[in-house]
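Novice: Give me coordinates for this.
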Amino acid sequence: MDRLFLSDKLTNAELTQIARSLNDNYHAFLLDVQVWELIKSVVPSDIYKSEIQPLKKKFVGHKIVNDIVMNYYMGEKKVKYHLAKQFINRPNEVSLFEFNVGSSRLDFARINGHSYAYEIKTELDSLEKLEKQLIDYSRVFEYIHVIVHPKHYNKVYDLVPEHCGIATYNSEKSNFPFSYKKKRLLNPNIEPLTQLQTLTVKEINSILKIFGIEATSLTRKEKEEKLLESISPPKINHLFKEHIKMRFQKRWFHICNHIEEIEPIDLQSFFKSTIDPALIYYKNSSIV
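Specialist: As a prediction, this is how the structure comes out:
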């Protein structure tokens, strides 16, 4: 659909508030009728009737929400969409969203022969947790990046360790270009134990089996200790990358195969579920 032009009907503050409300309350797997109810509840009634309601017969509500959020709310989902699109269908590479490391949750990561972490800080975000987040990610990933709005660049430059790279993005341009301002360096702080702690019990058991280590009666902690005693840090790093890549491969390939069908702010939801977009973006989903 063509972009909704609401800027001549509403102020920037009003548009931002509408887009924020939609961003905060919308979920990709709502029924079409539920999405339209949400739109109606946050858009002024006169604007809804004149500009949006006429589209109801032709488009699912998900498209309307995505159009408004992508154009009038400069949040993390928009940045994440444009970042992820850069890495679609790369050979021997898997990307993933929302990866837990310690008490932090990484926005985006890539695994190929190396591992890459990306933390996003938009103009709406605080930098309060950034130092702690980068310490956590540096325990696990080989290369760390911070993706920031230009207004944050100087502050972030002063905060990040030497090995972290920094990129800014230009939300004013339609192709949303990223500019890599500070070069990443190989992270010297990887901790094999933390890498093992990010793996599932099934993955830990798989590694033990590969190396013929008997650990049936051991606790999870004892299994980790056994691996630390038996396998070198470089080998643990390699196994960490291979197992994370395998864990998320199916989800990422699903995104690659359906990237043209998935609405931008819904990308992460479809990564988690691997459901066919046609089953969600269905005009009569209210009667299914």
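Novice: contacts and neighbour counts: CA atoms only from here.
Specialist: Will do.
Novice: Please state the offset of the helix or strand where Lys272 lies from the chain centre?
Specialist: Lys272 is located in helix 267-273, with elements delineated by DSSP states H and E. Chain-centre distance of helix 267-273: 9 Å, with Cα atoms, centre = their mean, to the nearest Å.
Novice: Mind listing residues that contact it?
Specialist: Here helix 267-273 makes contact (Cα atoms under 8 Å, 6 or more residues apart in numbering) with 28, 81, 96-97, 251-252, 254-255, 262, 277.
Novice: With Met74 as the reference, measure out to Ser171.
Specialist: Going from Ser171 to Met74 by Cα to Cα, to the nearest Å gives 8 Å.
Novice: Return the residues in contact with Leu106.
Specialist: Counting by Cα under 8 Å, 6+ apart, Leu106 has contacts 97-100, 117-119, 133, 137.
Novice: In terms of helices and strands, where is the residue most central in space within the chain?
Specialist: Central residue of the chain (Cα atoms, centre = their mean): Phe97, 3.8 Å from the mean position. For Phe97, the host element (DSSP H and E) is strand 94-101.
Novice: by contact count, what packs against that strand?
Specialist: strand 104-111, helix 233-258, helix 267-273 (3 or more Cα pairs under 8 Å, 6 or more residues apart in numbering; DSSP states H and E).
Novice: Most tightly packed of those?
Specialist: Ranked by mean neighbour count under mean count of other Cα atoms under 10 Å, the helices and strands packed on strand 94-101 are led by strand 104-111, which reaches a mean of 20.
Novice: here's the other one to compare against:
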Amino acid sequence: MSKKNNYFEYAKLLSNQYSTFLSNASVEHKVLEIFDGQLPSQFDDDLTIRESLNKFLLHHYPNETTIKSTFINNVLLKTNNHVSIFELNVGKSRLDLCKINGISKAYEIKTDLDTPRRLNQQMTDYFQVFDEVYLICSEKNLNIMLPHLQKECGVYTYNVTKKGRYIFKKYRQASTSNYISSLAQLSALTKKDLFSFFKCPHLETKDAMINFIINNKTDKEINKLFKLCLKNKFRENWGFLVDNNSDILEIDYQWFFKNLLSPKIVYL
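Specialist: Modelled structure (predicted):
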């Protein structure tokens, strides 16, 4: 296999074998093993092995992880006073990213490795829970994805330059969802959330608690409290990623968001 022409395949192998908690020696061993004992020319001598791997994967393997992290860098981190969340269970779907401030925004990523097969179910779920819904896809896949989207769905496109730089453009602004369901919003939360943020008594089942809230609060109140709940629940996680952003590699964003460990310790 020619290294020059198959960087995508090498990057795919490296991505599948990489874990944030691996030691630097283990990361180097895996890289050398995949490249037959010799570091590729694209690995910079001035960078650590992790930094070189991060750069290599961003450039040659635009999968969900790399697109998610570069979208955070290029779009979400450009504004303040919000909380963004990785991977939230919503209905029968698992949302890639969401952003919460006065407005809740859902972001579903479709890479060139994905198909639009599940988009209908995903969009149905997200429009019932979030004020605005966006799809993120590559420029070349835009026409494949568009027929599967509601007219209210916003779209961001991305393009990866020859130097590995990600460029995001807002192709279409999202419209406010007309499908918000209090039942769907409350179902996305835990019983602890329902007790803490909705002043709901501890009832035997989650369904009973949801019914109690729906019978005692308006849809507008529930939507407002739903956003407040998510902001407070994940504020520390997002704040940690923002505060330590310059010390965390893009391929590790989600891991640090979940684990809140110092990158200085993890990257020893």
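Novice: about what we covered before: separate out the buried members of the contacts of Leu106 of the first structure.
Specialist: Neighbour counting by 16 or more other Cα atoms under 10 Å classes 97, 99, 117-119, 133, 137 among these as buried.
Novice: will you turn the residues you listed into CSV that also has distance to Asn205 of the first structure and secondary structure?
Specialist: Shown next, in CSV, are these (distance: Cα to Cα, whole Å; DSSP: H, G, I helix; E, B strand; the rest coil):
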residue, distance to Asn205 of the first structure, secondary structure
Phe97, 24, strand
Phe99, 21, strand
Ala117, 26, strand
Tyr118, 29, strand
Glu119, 30, strand
Gln133, 28, helix
Tyr137, 24, helix
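Novice: Just flag the most distant two among those residues.
Specialist: For those, the maximum inter-member distance is 15.3 Å, found between Phe97 and Gln133 (Cα to Cα).
Novice: would you list every one of the strands in the stretch 51-200 of the second structure?
Specialist: 83-90, 93-100, 104-110, 132-138, 154-160, 166-172 (DSSP state E, counting those that start in this stretch).
Novice: among those strands, which is nearest Lys217 of the second structure?
Specialist: strand 104-110 (19.3 Å).
Novice: Which one of the helices and strands packed on strand 94-101 of the first structure lies nearest to Lys63 of the first structure?
Specialist: The nearest among these, by Cα to Cα, is helix 267-273 at 12.9 Å.
Novice: The closest one maps to which residues in the second structure?
Specialist: Here helix 267-273 of the first structure aligns to the second structure at residues 253-259, judged by TM-score structural alignment.
Novice: Quick one: average offset of that stretch versus the first structure, please.
Specialist: By mean Cα distance after the TM-score superposition for the first structure, the fitted stretch 253-259 of the second structure averages 0.7 Å away from its aligned residues in the first structure.
Novice: Could you check how far the equivalent of Glu236 of the second structure over in the first structure is from Ile259 of the first structure?
Specialist: In the first structure, the residue matched to Glu236 of the second structure (TM-score structural alignment) is Lys250. Here Lys250 of the first structure is placed at a distance of 14 Å from Ile259 of the first structure (Cα to Cα).
Novice: Quick check: the two most widely separated of the contacts of Leu106 of the first structure?
Specialist: The largest separation in these, counting by Cα to Cα, is between Phe97 and Gln133 at 15.3 Å.
Novice: Any idea how many residues pack against Leu22 of the first structure?
Specialist: 22 (other Cα atoms under 10 Å).
Novice: Run through the residues that contact it.
Specialist: Leu22 of the first structure touches 38-39, 42, 65, 69, counting by Cα under 8 Å, 6+ apart.
Novice: Check Ile166 of the first structure too.
Specialist: 145-148, 153, 157, 180-184.
Novice: for Tyr48 of the first structure, same thing?
Specialist: Tyr48 of the first structure touches Lys40, counting by Cα under 8 Å, 6+ apart.
Novice: mind checking how far it is from Ser41 of the first structure?
Specialist: For Tyr48 of the first structure, the distance to Ser41 of the first structure - Cα to Cα - is 9 Å.
Novice: Mind telling me what Glu108 of the second structure corresponds to in the first structure?
Specialist: So Glu108 of the second structure corresponds to Glu119, using TM-score structural alignment.
Novice: What count of nearby residues applies to the closest residue to His254 of the first structure other than its chain neighbours?
Specialist: Nearest residue to His254 of the first structure, sequence neighbours excluded (Cα to Cα, 6 or more residues apart in numbering): Thr274, at 6.0 Å. For Thr274 of the first structure, the count of nearby residues is 16 (other Cα under 10 Å).
Novice: For the contacts of helix 267-273 of the first structure, give me JSON lines that also has distance to Thr200 of the first structure.
Specialist: Listed next are the contacts of helix 267-273 of the first structure as JSON lines, based on distance: Cα to Cα, whole Å:
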{"residue": "Ala28", "distance to Thr200 of the first structure": "28"}
{"residue": "Tyr81", "distance to Thr200 of the first structure": "27"}
{"residue": "Leu96", "distance to Thr200 of the first structure": "16"}
{"residue": "Phe97", "distance to Thr200 of the first structure": "17"}
{"residue": "Arg251", "distance to Thr200 of the first structure": "17"}
{"residue": "Trp252", "distance to Thr200 of the first structure": "19"}
{"residue": "His254", "distance to Thr200 of the first structure": "22"}
{"residue": "Ile255", "distance to Thr200 of the first structure": "23"}
{"residue": "Ile262", "distance to Thr200 of the first structure": "29"}
{"residue": "Pro277", "distance to Thr200 of the first structure": "29"}
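Novice: aligned partner of Leu183 of the second structure in the first structure?
Specialist: Using TM-score structural alignment, the equivalent of Leu183 of the second structure in the first structure is Leu193.
Novice: Distance of that match relative to Ser230 of the first structure?
Specialist: For Leu193 of the first structure relative to Ser230 of the first structure (Cα to Cα), the value is 13 Å.
Novice: Neighbour count for the two, which is higher?
Specialist: Leu193 (18 against 13).
Novice: List the contacts of that one.
Specialist: 224, 228.
Novice: Over to Asp131 of the second structure?
Specialist: 103-105, 176-177, 180.
Novice: hang on, the earlier thing: possible to save the buried ones among the contacts of Leu106 of the first structure as TSV with distance to Ile18 of the first structure?
Specialist: Shown next, in TSV, are those (distance: Cα to Cα, whole Å):
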residue	distance to Ile18 of the first structure
Phe97	26
Phe99	29
Ala117	32
Tyr118	28
Glu119	26
Gln133	31
Tyr137	34
